[in-house]
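Peer 1: predicted model follows, preceded by the sequence.
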Amino acid sequence: MAVPQERLQPIQAQIHADTTGYEDILTPDALAFLARLHDAAEARRQQLLRARHERQARYDAGCLPNFRSDTRAIREGDWRVAPIPDALRDRRVEITGPVERKMIINALNSGAKVFMADFEDSSAPSFRNQLDGQINLRDAVAGTIEYTSPEGKRYRLAEQTAVLVVRPRGWHLPERHVTVNGQIMAGALVDFGLFAYHNAHLLHAMQRGPYFYLPKLEAMEEAALWDEVMALAEAELDLPAGCMKATVLIETLPAVFQMHEILHALRHRVVGLNCGRWDYIFSYLKTLRGHRDRLLPERGQVQMTVPFLKAYSELLIQTCHRRGAFAMGGMAAQIPIKGDEAANEAAMAKVRADKLREVTAGHDGTWVAHPALVPVAKAIFDEHMPTPNQLDRLREDVCVSRDQLLAPCAGSISREGFDNNVEVALRYTAAWLDGLGCVPIHHLMEDAATAEIARAQLWQWLHHGGVEFTDHAPIDFALFDQVLAKHTHRLRESTHPGADKADAAADLLSALTHDDQLADFLTLPAYEQL
């Protein structure tokens, strides 16, 4: 539906790419709508990104994150979020994945309650990928999406499908192909704006949204900016105030100290918080990168049962339920192992144990990355959560301190763990540069978050002196260079995704790892090569 012309500024967003085939998405009115969002939000977005860097500089100088003194009244106040729409009252299993056509159909048909269509960590944001995703989601909302595989198999939507929730990119990511008055637009606003412009009215008519997942927030002010953007979009599109609903991923260490504040900033439209566990581990590493006493052991040992992650999960549940919001659990990254029944059963046992931990702790739902895991997770939640959610479980027994949220976990670093980090970071980066943002590696579905953990751990182990393997051999750059060369050669000679990008990925990973400063995000320098 076109936006009323009298509401729009005459300026349009400018596209710096071939738009052939995307004329129905990049219409003049849609581009004017993007420009309006940009003009309203860009100055504040830049200010908030500068505030991130200022906070990180304080952490690098020795400070530690903490609860805010200036927002105590919000944390201690008696308030609740707006009522949750019927379509989102039961979210016991959510499936996530990129905005690829076949994936969208399979996910919507998977039996999950919600499908999070991801423009962010499981997508490589080439302009073509992002615009194809917009077309795919438009067709999915309309119910007309179909796909025929090269082998001739046809895919179409079932009669009943999951509720669609869209995750745009985080505030920090640019979309260099779209400018307004010479300024590069935020990828977040391009993703959000195009989806809302083309689909919000139909979704609202169906009482299915539009609904969004908001990633990578670090502070209540960043949540408040999203609230302002959504309110503006509702006004521009003649939609009822508050009809756009949001779930916020708590996937940064600074954000865990502001969960009440984030809910309050979005209280008229927020429906829950989510334990974005993998990004949260990465953020712990990044935020505390200068603190030698906060090193973590190898990735496989950093499970949700370790003290700082258990505290994070339980505090999220308590915070959400006190405010009438959902507390969503984290991602199960396992994928089925074909041809090895014993190995597959072991992997599924890990999924069941993880989901049992979540549901008994009080989470209202959970995430999976593969359709085959939907019935596995659903069976656990059905058995232990016969009601649509657990909002009545207030977890008043939980008392989490700052020190508990920052406590490092015990563990070790094996040569195998070091080797795996190099391989995962390299293979994922190569696939990402080749246009894939969701990559199966050793029976786990790796996305940008898990690759970030791998490369951040490598940086920390190498830049803090005296870090050793379990056999007391030192971890040094000579070994890193040797292992990286080995995996680069293997990838180059393989049929894995991104094999032809092996050398470019290795050069990028080497530069980031050798650099004296840990880069904030792998995807920012990689985006320049995409």
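Peer 2: That came through fine.

Peer 1: for the rest of this, base every contact and every neighbour count on C-alpha atoms.
Peer 2: Fine.

Peer 1: find the residue closest to Lys310 in space, skipping its chain neighbours.
Peer 2: Spatial nearest neighbour of Lys310, chain neighbours left out: Met304 (5.7 Å); criterion: Cα to Cα, 6 or more residues apart in numbering.

Peer 1: residues contacting the helix or strand Asp481 falls within, please?
Peer 2: Counting by DSSP states H and E, the element that carries Asp481 is helix 477-492. Counting contacts by Cα atoms under 8 Å, 6 or more residues apart in numbering, the residues outside helix 477-492 that touch it are 419, 422-423, 426-427, 462, 499-503, 506, 510, 514.

Peer 1: adding neighbour count and secondary structure, write those out as CSV.
Peer 2: As requested, these are arranged in CSV below (neighbours: other Cα atoms under 10 Å; DSSP: H, G, I helix; E, B strand; the rest coil):
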residue, neighbour count, secondary structure
Asp419, 18, helix
Val422, 26, helix
Glu423, 23, helix
Leu426, 30, helix
Arg427, 27, helix
Leu462, 20, helix
Ala499, 20, helix
Asp500, 18, helix
Lys501, 20, helix
Ala502, 28, helix
Asp503, 18, helix
Ala506, 23, helix
Ser510, 19, helix
His514, 16, helix
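
Peer 1: put this next to the previous one:
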Amino acid sequence: MAEHRLMQQQQSKTGLAIVGHEVTGQESLFSEGAVSLLEALCREFAAEVPVLLGDRKQRQARIDSGALPDFLPHTQAIRDGDWQIRGIPADLLDRRVEITGPVERKMVINALNAKVKVFMADFEDSLAPSWQKVVEGQINLRDAVRGDIEYTAPQSGKHYKLDPDPAVLVCRVRGLHLQEKHVEFNGLAIPGALFDFALYFYHNYRQLLAKGSGPYFYLPKLESHLEARWWAKVFAFVEDRFCLQSGAIKCTCLIETLPAVFEMDEILYELRSNIVALNCGRWDYIFSYIKTLKQHPDRVLPDRQAVTMDTPFLSAYSRLLIKTCHKRGALAMGGMAAFIPAKDAGQNQAVLERVRKDKELEARNGHDGTWVAHPGLADTAMAIFNRYIGDEHCNQLHITRDVDAPILASELLRPCEGERTETGMRLNIRIALQYIEAWIQGNGCVPIYGLMEDAATAEISRASIWQWIQHGKSLSNGKLVTKALFKDMLVEELAKVKEEVGGDRFTHGKFTQAAVLLEQITVSDELVDFLTLPGYEILTAKQ
């Protein structure tokens, strides 16, 4: 029945059409009910997404012309008002350590079994969204919610299955800027966010609610409260369609763009029936600082390694997020520890010490929890948050930061001091090269030089160099950063990467294609919004 209906739609180019190749198991995923929900969401909400993206461009044009981001004067009453979010479900009150990762089957099992409170299953920055991976990812999460997910490694034969008490599952959908080209509505590619949301919700809400949890989501890359309002309408529509109590769907919003930090109260207000937390998406936030202020020569950042959370503009961001969230009864989640445990005992001790220092700062500021990228860091992060939160509380909502002086726009925009080094520039090139190569091969979560990198860190790496070129900055050794210098370094660092990975891996990989893409987006006169946009074209061209 459902297959016949889809074939009719594909022929007519009206309604919903699945145009991707067939993936094993998709017939159970694209049931009549799931397809009907996705079609309804596209009919009601898809057309508004280009409008919201157009608003982003208009705001950016004003900033490019000399304006600076600021708190909105016409929403002052919301910031001054005495209101709170609706409430937090019991299984989301304690989120002191969360692990993140893509929706691959073994990863899902290992993450849910990790010694953490929450697993954020990611369809966004740590997943290269090939059609196969997004379909299999939905199947994997459905099986995880049912409790019957298993996996046997083909080479070792090692078997993986869920432990009796897995972490709470939260699904991160794609950002509004990303399309799903393998599903069309009235002949146009649909928003990836609606695809991810609709399928996860439809296949899992009953089981989740029945066991005392719920359909929980992470929303990435928001830039304004109007985008939050769009999501609130989507949630309300689905809750009404399935006769659920208002607020049954819960979400956490990542504050990972510079414009959004000035609208945190408004984002919480628009989503007040559904939202439970905001999160400091620090790496994307640094990228957004570069991207938003790209035409302001006095806001050029130094080496990525110098931009740490105790940098004034990032410290202000963290403290304002905590103060805003706790005033409204929402949790304030900290950022990512991207380190990977090292095999060498001495190196591993240094890794753990850096993680401890980072998490100590977050916990002391008043964050209610934090992120790790590897299960081996969970105990270290948990020990720190246990010490600050203790046994009597589930979180730090009682820390209001009311004694803090008001955080001004100037603090959130404060320029960052530090060197621009040749070593840092070359490292940026190698990181971006290796990440882009992995991404266009279909892998969005990549261990590089002891860090688990996702799209955000590659974005910082290439955007920093773009910014240095555009504003004629010099490195600490006096070299002027030009397009020609970058191209020369790119050739040299590509050779170094070949040496590091080995000739066979290099030959069978896509490093040359990655270098071409990296050069295009770095020497472009206009900063490309997201490297995943041209990357998606490459990723899907071979499907």
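Peer 2: Alright, I've got the coordinates. Here the structure is a predicted model, which is why all the values come from computation and not from measurement.

Peer 1: re earlier: chain center to the helix holding Asp481 of the first structure, what's the gap?
Peer 2: Distance, stretch centre to chain centre, for helix 477-492 of the first structure: 29 Å (Cα atoms, centre = their mean, to the nearest Å).

Peer 1: what's the mean deviation for it versus the second structure?
Peer 2: The superposed helix 477-492 of the first structure is, by mean Cα distance after the TM-score superposition for the first structure, a mean 2.4 Å from where its aligned residues fall in the second structure.

Peer 1: buried ones in that helix?
Peer 2: 477, 480, 483-485, 487-488, 491-492 (16 or more other Cα atoms under 10 Å).

Peer 1: repeat that for stretch 286-304 of the second structure.
Peer 2: So stretch 286-304 of the second structure, judged by 16+ other Cα under 10 Å, has buried residues 286-296, 299-304.

Peer 1: do stretch 193-212 of the second structure as well
Peer 2: Buried residues in stretch 193-212 of the second structure, defined by neighbour count with 16+ other Cα under 10 Å: 193-205, 207-208.

Peer 1: what span of the first structure is that stretch aligned with?
Peer 2: Under the alignment (TM-score structural alignment), stretch 193-212 of the second structure falls on residues 188-207 in the first structure.

Peer 1: mind listing residues that contact the matching stretch?
Peer 2: 1, 25, 30, 33-34, 37-38, 87, 119, 130, 134, 137-138, 141-142, 168-171, 173-175, 209-210, 233, 237, 239, 243.

Peer 1: one step back: export the contacts of helix 477-492 of the first structure to TSV and tack on distance to Arg44 of the first structure?
Peer 2: Output for the contacts of helix 477-492 of the first structure, formatted as TSV (distance: Cα to Cα, whole Å):
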residue	distance to Arg44 of the first structure
Asp419	42
Val422	37
Glu423	39
Leu426	35
Arg427	36
Leu462	36
Ala499	40
Asp500	40
Lys501	37
Ala502	38
Asp503	38
Ala506	36
Ser510	34
His514	33
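
Peer 1: quick check: the farthest pair among those?
Peer 2: With Cα to Cα as the measure, no two of these lie farther apart than Leu462 and Asp500, at 27.7 Å.

Peer 1: okay, now Asp78 of the first structure: neighbour count?
Peer 2: Residues contacting Asp78 of the first structure under the criterion other Cα atoms under 10 Å number 9.

Peer 1: what is the equivalent residue in the second structure for it?
Peer 2: So, by TM-score structural alignment, Asp78 of the first structure is matched to Asp82.

Peer 1: checking my notes, its match in a helix, right?
Peer 2: No. Assigned with DSSP: H, G, I helix; E, B strand; the rest coil, Asp82 of the second structure falls outside any helix and is coil.

Peer 1: what stretch of the second structure does the lengthiest helix in the first structure fall on?
Peer 2: Longest helix of the first structure, by residue count under DSSP state H: helix 28-60. On the second structure, the counterpart of helix 28-60 of the first structure by TM-score structural alignment is residues 32-64.
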